[in-house]
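S.K.: from the sequence below, what's the structure:
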Amino acid sequence: MFMNCRRVRKLTFLQLVSMCCILSVLVVCWDNVDHHVVSHVKSYSYRYLINSYDFIKKSLSVSPEEAARFGSFPYLFNNKNICKDQDVLLLLFVKSSPGNFKRRQDIRSTWGNESYISNELGVVVKVVFAMGLPPDMPSQSILQNALYKEHMNHGDLVQQKFLDTFHNLTLKLLLQFRWTHENCAHARFLMSADDDVFIHAPNLVHYLQDLSRQNVRDLWIGHMHRGAPPIRRMNSKYYMSFEMYQWNSYPDYTAGAGYVVSGDVAAKIYQASQSLNASMYIDDVFMGICAISAGVSPQEHVYFSGEGKTPYHPCIYEKMITSHGHEDDVRYLWKVATAPEVEGISSGLLGKLYCTAVKIMLLCKPHFSNTYSCLAAFT
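M.R.: This is a model prediction of the structure:
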């Protein structure tokens, strides 16, 4: 009896200590936890109103003359004939910074190799790199000279006269849709991607070919963000002031790292952008606002990545479309992801069971990187 009482007291003491530790952490972190949880709950409950009514469009509408200020920068490098007289399945715009020469070359040698895509996959995909001016003024002329040589060698740079900075990403989005409207409106699909994104070109092409045969319209696919709240912390990179955006929730949108729209949607987004205030510098959110104005809704695709890298495994490669955060390993990933042994790895009952088990272990555990959802393990 004495021993039991001692054990009970010891257990109670440990429980009290544990509870005190938890309460201490909550007291220290409560402001951040409370703000994060409450803002997301409020935002998601507000989501239906944002996506169903046009008050955002009305609040951000401007005259065509004012809207033109955001997208009328002169071209410094351009090649208007990239798509001329070609049956383009996909126009792939890569958002690149002027100094990222190696990333662009890696892309041209791997998933953005137009000759490979034409010869091996039998379709026309045009890859274009979109950028502004180097923001570092002392080295701007040196970089521009190097870019001129690159443009003369490859003919795939499109550059406008605005500073290439984070807060000008929406200008880059306007550049993509304006250039497409003027020079490649007949492309069946348009894709926008960052230059640190890996794209499994064969999987993407086969997927788009199937959609093209179905004559799909109103298509906008990617990694969806639903009911995301504006960040009001002034020290955040994604800070959004009430003056710029007064609502508690953003419209649904896809991650700007990589998404695809059909040609008709590209035309609608361009037209919508001609009457909206593009000072909204978070480009993927602005895309969502344009889409609401155009009556277009995003769709989730489980093999489009968010902000994080996808796990490295043949069972993942077999169906992957995009993976984000690849600055130095694009050539390696291209080699292993397109290796012959990847094809059909999940064929047959045993193959399906094996890959499902592997993907459950890789994708269904708690993690903080925004890659594929657990749902991808079962598709």
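S.K.: C-alpha from now on. contacts and neighbour counts both.
M.R.: Fine.
S.K.: where do the helices sit along this structure?
M.R.: Under the criterion DSSP state H, the chain contains helices at 2-52, 55-60, 64-71, 101-109, 114-116, 140-154, 169-183, 201-213, 263-273, 283-294, 314-317, 330-337, 348-363.
S.K.: and these as TSV, adding mean neighbour count?
M.R.: Converted to TSV, the helices of the chain look like this (neighbours: other CA atoms under 10 Å):
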stretch	mean neighbour count
helix 2-52	13
helix 55-60	16
helix 64-71	16
helix 101-109	17
helix 114-116	17
helix 140-154	14
helix 169-183	21
helix 201-213	16
helix 263-273	22
helix 283-294	24
helix 314-317	23
helix 330-337	16
helix 348-363	15
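S.K.: among those, which comes closest to Gly306?
M.R.: Of all these, it is helix 283-294 that lies closest to Gly306, at 12.0 Å by CA to CA.
S.K.: ok, residues contacting the closest one?
M.R.: 51, 54, 56-57, 169-170, 173, 250-256, 268-269, 272-273, 276, 278, 280, 297 (CA atoms under 8 Å, 6 or more residues apart in numbering).
S.K.: again, but for stretch 120-131
M.R.: With CA under 8 Å, 6+ apart, stretch 120-131 has contacts from 82-83, 86-98, 104, 112, 114, 117-118, 156-160, 164, 172, 175-176, 202, 205.
S.K.: so how far is that stretch from its chain's centroid?
M.R.: Put simply, stretch 120-131 sits 18 Å off its chain's centre (CA atoms, centre = their mean, to the nearest Å).
S.K.: I have a second one here; can you model it like the first so I can compare?
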Amino acid sequence: RQASDDLTRISIGTVDECSNTTDLDALIIVHTSADHFKRRDRFRRTYANYNNTKPFRLKLVFLIGQVENADLGIKLEKENMEHRDTVMGSFLDTYQNLTLKAVMGFRWVSSTCSDIKLLIKMDDDVFFDVRKFFTRYWNRIGGSLKSKAIHCQFWEHAKVGRTGKWKVERGLFSNSSYPFPYCAGFFVIVTPDLVRSMYEVGKSIEFFWIDDVFLYGMVPATIKNVHFAQVGRWKKMVTESYRDWKNCMKRKGQAGCTYWAVLTNGEDEFDSEYDSFFALRPAIEVAGNKTLVISV
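M.R.: From the prediction side, this is the model:
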């Protein structure tokens, strides 16, 4: 089985597509469940709101699959007509189809929105400090990290799970560990020169149901010579631990803490970070690579 074009056919695409990519600093594709309307609205008010990201401009696109509930389907169509920011695939919107959703996203970007400066993939429960990312990381790193590179929290020689949520049968993958690095897929940065090749390889190699391992492990290993840049773990820029994020913010404050992306544990935590960074914090101005906090 493969994640072929038949399986990742796009049934609904954004109406405005990508007509103004030259003005965009990044395109964000978001993995979201079909019924997560509130989370998508939170993302729109946060990352599609230029007041929260200026001087950086982002385009936000949500990736979903088909639903069997007719009422939910009608709501999704209305949502897309209102916001024009949804790409819907021809597969069912289930956990087991996340690999198809991932390949579909790269298919859409490579065919419709290929002329971009940067691609960011996020899950819909991630909080992302856009300004800190650009001013302290992306605008400072060397050119070698901006070509054929994936920036993420990645693991090397990770053990293959034989129990639990990510159980992999030995008949499907016999190795005791994965012979390639792969990303924790909640937050991944991909340089644009990789998008088309990742889509082409993703639709042609043998399907693997764990999307992080497949798209951000097996696919780059097949392409070869893809550079993985660590931004998680000891680098402390991206984290899956909301506790670590909060402790860092408490000890060092927003300016001193190095984290700029965190996997939250739900809508309450996302709202808490939104309030801290946007609704309640002092105004922030960005000049070049310097972030200036203006006291109020």
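S.K.: report the TM-score for the pair.
M.R.: TM-score of the superposed chains, computed with TM-score structural alignment, normalised by the length of the second structure, equals 0.82; 269 aligned residues with a CA RMSD of 2.5 Å.
S.K.: do you know which of the helices of the first structure lies nearest Arg226 of the first structure?
M.R.: Arg226 of the first structure lies closest, by CA to CA, to one member of these: helix 2-52, at 7.4 Å.
S.K.: could you give the angle of the closest one to helix 283-294?
M.R.: Angle of helix 2-52 of the first structure versus helix 283-294, following axes from the mean of the first three to the mean of the last three CA atoms, to 10 degrees, is 50 degrees.
S.K.: thinking again about what came up before, just the buried ones from the contacts of stretch 120-131 of the first structure?
M.R.: 82-83, 88-98, 104, 112, 114, 117, 156-160, 164, 172, 175-176, 202, 205 (16 or more other CA atoms under 10 Å).
S.K.: just give the number of residues close to the aligned partner of Tyr95 of the second structure in the first structure.
M.R.: Matched by TM-score structural alignment, Tyr95 of the second structure corresponds to Phe166 in the first structure. When neighbours are defined as other CA atoms under 10 Å, Phe166 of the first structure has 13 of them.
S.K.: cool, Lys80 of the first structure as well?
M.R.: Using other CA under 10 Å, Lys80 of the first structure has 15 other residues around it.
S.K.: that one touches Asn183, doesn't it?
M.R.: Yes - applying CA atoms under 8 Å, one finds Lys80 of the first structure in contact with Asn183, separated by 5.8 Å.
S.K.: quick one: Ser90 of the second structure from Thr53 of the second structure, how far?
M.R.: Using CA to CA, to the nearest Å, we find Ser90 of the second structure at a distance of 33 Å from Thr53 of the second structure.
S.K.: tell me the buried residues in stretch 223-230 of the second structure?
M.R.: Judged by neighbour count (16+ other CA under 10 Å), stretch 223-230 of the second structure contains these buried residues: 228, 230.
S.K.: and it, end to end?
M.R.: Terminal-residue distance, stretch 223-230 of the second structure (CA to CA): 19 Å.
S.K.: go on, stretch 332-348 of the first structure?
M.R.: One end of stretch 332-348 of the first structure sits 28 Å from the other (CA to CA).
S.K.: need the residues that contact that stretch.
M.R.: 110-111, 200, 314-315, 317-318, 351-355.
S.K.: if we go to 6 Å?
M.R.: With contacts defined as CA atoms under 6 Å, 6 or more residues apart in numbering, stretch 332-348 of the first structure is touched by 314, 317-318, 352, 355.
S.K.: got it, and stretch 233-244 of the first structure?
M.R.: Residues from elsewhere that reach stretch 233-244 of the first structure (CA under 6 Å, 6+ apart): 230-232.
S.K.: ditto for stretch 123-142 of the second structure
M.R.: Contacts of stretch 123-142 of the second structure (CA under 6 Å, 6+ apart): 30-32, 186, 260-264, 289.
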